[in-house]
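Q: make a model of this:
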Amino acid sequence: MVFRSPQLLNIIQGLGYSGARIQVIDSQRRTRAETGSYGTTDVANGNDPGVLDTRAWFTKIRPLLHKLIIREEWRDQPATESDVMFDRALTTALEGKPRVLRRISDNAQIIVALHPIVSKDKTLGAVIVQQNMAEILTFQEAALEQIVLFSILSLLAVFVVLLAFSVRLAWRIRGLRREANAAIDPYGRLRASALQSEVNAGDEIGDLARSIDNMLLRLNQHNTFIENMPRTLRHEINNPLNTLSTSLQNLENESESVRNSKYLESAKRGVLRIGAIVQNLADAANLEESLETEELETLDIEKLIENYVANFQLTHEKHHFIFRGTGGPVYARVSDYRIEQLLDKIIDNAIDFHRPESPIKVQLDTYREHLQISIANRGPALPHGAGESLFESMVSHRGRQSRLHFGLGLYVVRLIAEHHGGSVHALDLPDSSGVAIMVRLPLSPVGSPTPKKSDKVESAETA
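A: Below is the predicted model:
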């Protein structure tokens, strides 16, 4: 039986809201006022696939959230058990203690809040507020969507900022690396004495750039000192050498007993050797500067090498030289004096290492865009890993020899080859019975004959 109270109804109607049911129960469990319904009002979105998917996903994670927040295990209640728990909660509320519980009603999850009505220490009844969890879930879903969307946008913004920062940082580091690498050529010579980029930056990359710039400056000063040292040594050593040579000559002229002395001859040879060493050092130091001022002209390399080998054979009758050419003119823009100097250094090296009674072969080949000069000799193979270092300055693999060698000959060969736009390399013969040094130079576009060979590299190791 319901005993309506208009005053109570007016009060709770102002408190009602969608999806909630408010009841006022007296101490006899009679309903004195009631308003609203806990049935879902989300008819428009109830069948929306997005809402259904979100609700299904939220239903799956609800037990975990319940355990984390309420610190209780989530379990579904049967309808009968739910009614019993509601009756117990109502009894407790009428006894003056508020209760909150979850119940099942018409296959819907309902949140129930019961609070006693107390007047002068006497419980007059209880207020029951029931709300469908679908409404709460809808509100939670909307809040969750906003949080997820805001989080994704925030993460995306942070990712874009970090990506832009990392790309710019990588670009600056790569630029600094390229400039630092370009400051030194493959043979260790400085191309630039200072950096141009990042030296004014105020961050750690700027500090690194300034450190590298300072290092390049000190290396440039040291290299300048090293490059000028041969000229200084030649000037400083030639004076005492001239004095010593003159003194030995005067001693030979004045004393008959000393004239035929083996010690005098040994001293003369020592003076000449020191003079030759100083001159070689100075020539190597001045070579790069002199190459820059030389003009190139188009010459027939075939004829140049053929005449050179013939003249060299006349002056070195103890050795046998074989020249194998292309049979026709081969044109290239070169300096004839420097090509002869290049051949001098390579053939001198071949003579020092060749096997006695074996010929030294000079071969000229042409390819589509370049010519190749090969000098091969029978003798010891190259030391392991020495193929590239042979052409560096002050590098020698002769071991203990009777003559002093400072490793400048093949270094001069490399400088001349690179000055003509070419390259030089050394390798063992196929049967490891000797060594071949090959110089490649670009062919002249004017007057160059049609290559007689295929592009397959055919080295002179067939000697």
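Q: okay, CA-based contacts and neighbour counts for the rest of this
A: OK.
Q: that's a helix at residue 275, yeah?
A: Yes. Counting by DSSP: H, G, I helix; E, B strand; the rest coil, residue 275 is part of a helix.
Q: isn't residue 206 right up against residue 195?
A: No. In this structure, residue 206 is not within contact of residue 195 by C-alpha atoms under 8 Å, at 11.0 Å.
Q: pull the number of nearby residues for residue 383.
A: 11 (other C-alpha atoms under 10 Å).
Q: following element in sequence after the helix or strand containing residue 279, please.
A: Assigned by DSSP states H and E, residue 279 falls within helix 262-293. Per DSSP H and E, the first helix or strand lying C-terminal to helix 262-293 is strand 297-300.
Q: now the second one, please; I'll put the structures next to each other:
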Amino acid sequence: MNLRRQLVLLSLCTLALPWAGCQYLRQVDAALSQGQIQTLEATGNAIAARLASAPELIAPDSRRTGRPPGAQLYLNPLPQSPVLDGYGEEWRALELRPRQLLDQQGEPLARVTLGKHSSHVYLLLTAKDRSPSYHDPRSPSISSGDTVEIFTAQKQYTLPVASQGPVRALYYNPRRGSYERELRLRGRWTASPRGYQLELALPFALTGGEMAIRVLDRTRSDNSEPTRLASTLPADGRPGTLVEPLPALQQELEHFARPELHLTVVDQEGFVLAQSGNRLGSIAEGDQHTAENGRWLRDWFYRRLLATDRLPPLPEGEYPVALTENRETASQWFSAPEATVRAPGDERIGAVSVPVVTRADNIIERPLLGRVIAAQSASALQSLTESAAQRLWLTTAGAAGLVLLLLLGYASWLSWRIRRLHRAARTAVDSSGRLRGDFPRPYLNDELGALNRAFASLLAELDHYHQYLRSLASKLSHELRTPLAVVRSSLDNLAAGELDQDSRRYAERAAEGGARLSAILNALSAANHLEASISQADKEEFDLADLLQLLTQSYADAHRGHHFDVQCPGSPQLYHGAPELLAQLLDKLVDNAVSFAPGGSEIRLTLEADSQEYRLSVSNEGPQLPPGFGQKLFDSLVSVRDDGGKAGHLGLGLHIARLIADFHQGTLDAANREDGKGVTFTLQLPR
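A: Model prediction:
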């Protein structure tokens, strides 16, 4: 993995910034939520303290004291009088909570909803009876089948169940000793798929402030004992009190009203006595405007980001038992009803329930008068948190993007410097082993710049040493000529005197070695002078193909023991160079080929041309090159001959050929032939 990718992967650690910001936002959201719960609890305690100091506001009716739970019935305030048609469409639109009536086995037999408008009490009763038994007119009893009984403070009314039609309410008149019809009770029966339904109205003054309901279910219309019975009438036979909202309490509660705050006061059984603010189902209605503005996806994302636990949904128009039926302060978070928000859990509602306990002294267990429930939507907190989340995301995303770009740019710049150093190191030495001398020297003082300068210094020292080695031959040639001349003159004088046979043989051998040494020094001197003369040669434009053909004819005349073949294009091949030097180069290559090729073999000279370069090759049969000698052949004093240098081949011919190729900015290579029968030398000249 390259350095740039490593730095890019390292820069991904900046993604921890948004994660840490999210964790911080969640903690802030939790702290704000806890603060909201504490504020609601303080509000509830203040209202509970006020009501405890004035218990007549919350418990003005002393008749309820000591009554068994479940005996009381709640009168819901109705915005208008319902139509008494038996169907109850107006009731369903109000979404009121019905009272369940259970039979002896605890199974639901009926449910009843009561309401009050003006001076009348309205009742909607729905019974669950698969086989209703209606009253038989032939029976002497007032109700021989299913019966609904209504108890008030003074009277008991019997309502025989009918499949359809108006209600007949009968009560016993003790003065006349007979049952009479109560015309002030108006209503209507209707049949339903699961039983029957009753819609009834009666004056509130007729109830005396008390009411109980009993439903009798018979299997036959023969006035037999009912098989099932459900009733709100206590065991003492006294109807329960009708509970309804208290105007004085409502007026007192309005003093604590605040925007976005919903206050509810319930009695000890959970019946609503007063309310302030929007109803529970509409607390989150203000958030619907956000959805209509097309920002629902963003809001949903923030809520999913900040949400920790899934909240239970708040029931429609009511609070759970945990907030209405205990003597301790309780708090809980809910999600708004699904009908008022875009999706479940989109809106949070915090609710705190505080008990109202009387402050009367000398009481072992002070009675519970009711509870104050304070509820508030968390939309303001969520808007604040979402705004902070948006700013955090924008800031962290911008910072992470900037850091990523800076790291990527720095990695690219650093990678470019390393690649530049790598290319310079690879091209510092040419194919012949010479230093090019153009190694870059940066001016930056970092570690990479120090490494670059160290490489440059090292190559400079190597170049100095290489220059010393190149000049060593000429220096040795110059320094050895004088002692060699002394040795040769001494050997000549010795040979002129009287010597025995053995001494003369040794003197001749010493003279032969001196002659060889003198030839070597002359060749070294000639090579140094030739290199200097090559650099001063003049270039001209000539036909390279014509030069090759002329030289091939000369080689054929000079080396009649070999067969020469030339292959070149028929058209002129113009080239700008030094023809004398190129002829000398070919002389060296052909001389090398003749020395290795067996007698009578073919030596092929080939010229190829394309749009970029000329390729001139000399191929001969013979032994192949040893491994690793492809470029070493062109170094000074390097030879692969096995004659020990007796034939005078000192390895300077191919070295001179390479010097001529370098002068023409070409390359000279040697490789074994593909057929494995010889060697091919190739000269590449740029056009």
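Q: tm score of chain vs chain?
A: Once superposed, the chains reach a TM-score of 0.74 (TM-score structural alignment, normalised by the length of the first structure), with 421 aligned residues with a C-alpha RMSD of 4.0 Å.
Q: returning to what we had before: what's the mean deviation for the helix holding residue 279 of the first structure versus the second structure?
A: Compared with the second structure after fitting, helix 262-293 of the first structure has a mean deviation of 3.1 Å; criterion: mean C-alpha distance after the TM-score superposition for the first structure.
Q: the first structure: strands as residue ranges?
A: 20-26, 31-36, 99-105, 108-119, 122-132, 297-300, 321-324, 331-334, 360-366, 370-378, 423-428, 434-442 (DSSP state E).
Q: want to throw these into CSV with distance to residue 174 of the first structure and mean neighbour count?
A: CSV is the format used below for the strands of the first structure (distance: least, C-alpha to C-alpha, whole Å; neighbours: other C-alpha atoms under 10 Å):
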stretch, distance to residue 174 of the first structure, mean neighbour count
strand 20-26, 65, 22
strand 31-36, 70, 20
strand 99-105, 63, 18
strand 108-119, 62, 19
strand 122-132, 62, 22
strand 297-300, 41, 17
strand 321-324, 49, 17
strand 331-334, 38, 23
strand 360-366, 40, 24
strand 370-378, 34, 24
strand 423-428, 29, 19
strand 434-442, 33, 23
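Q: and of these, who's closest to residue 230 of the first structure?
A: Between residue 230 of the first structure and these, the tightest spacing by C-alpha to C-alpha is seen for strand 423-428, at 25.4 Å.
Q: what helices and strands are in contact with the helix holding residue 279 of the first structure?
A: helix 204-254, helix 409-419 (3 or more C-alpha pairs under 8 Å, 6 or more residues apart in numbering; DSSP states H and E).
Q: so which of those is nearest residue 395 of the first structure?
A: Smallest distance to residue 395 of the first structure across these (C-alpha to C-alpha): 8.4 Å, for helix 409-419.
Q: on that earlier part again, single out the most deeply packed of the helices and strands packed on helix 262-293 of the first structure.
A: Greatest average neighbour count among these goes to helix 409-419 (a mean of 21), per mean count of other C-alpha atoms under 10 Å.
Q: tell me the angle of that one relative to strand 434-442?
A: Angle, helix 409-419 of the first structure to strand 434-442, by axes from the mean of the first three to the mean of the last three C-alpha atoms, to 10 degrees: 20 degrees.
Q: which residues in the second structure does helix 409-419 of the first structure align to?
A: On the second structure, the counterpart of helix 409-419 of the first structure by TM-score structural alignment is residues 653-663.
Q: just to revisit the earlier point, got the strands of the first structure as TSV, with distance to residue 180 of the first structure columns?
A: Formatted as TSV, those follow (distance: least, C-alpha to C-alpha, whole Å):
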stretch	distance to residue 180 of the first structure
strand 20-26	74
strand 31-36	79
strand 99-105	72
strand 108-119	71
strand 122-132	71
strand 297-300	36
strand 321-324	45
strand 331-334	33
strand 360-366	37
strand 370-378	32
strand 423-428	24
strand 434-442	29
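Q: which of these sits closest to residue 202 of the first structure?
A: Nearest of the strands of the first structure (C-alpha to C-alpha): strand 423-428, 42.5 Å.
Q: what about that closest one, how far off from the second structure?
A: Taken over the aligned residues, the distance from strand 423-428 of the first structure to the second structure averages 2.9 Å (mean C-alpha distance after the TM-score superposition for the first structure).
Q: that strand packs against which elements?
A: On a contact count with 3+ C-alpha pairs under 8 Å, 6+ apart, strand 423-428 of the first structure meets helix 409-419, strand 434-442.
Q: other residues contacting the shortest one?
A: Contacts to strand 434-442 of the first structure, defined as C-alpha atoms under 8 Å, 6 or more residues apart in numbering, come from residues 332, 346, 354, 369-382, 417, 420-429, 460-461.
Q: what of stretch 273-292 of the first structure?
A: With contact meaning C-alpha under 8 Å, 6+ apart, stretch 273-292 of the first structure is reached by 227-228, 230-231, 233-234, 237-238, 241, 408, 412, 415-416, 419.
Q: make it 10 Å
A: Applying C-alpha atoms under 10 Å, 6 or more residues apart in numbering, the contact partners of stretch 273-292 of the first structure are 226-235, 237-238, 241-242, 267, 269-270, 272, 335, 338, 393-394, 403-406, 408-409, 411-412, 415-416, 419-420.
Q: isn't residue 491 of the second structure up against residue 503?
A: No. Between residue 491 of the second structure and residue 503 there is no contact under C-alpha atoms under 10 Å: 11.3 Å.
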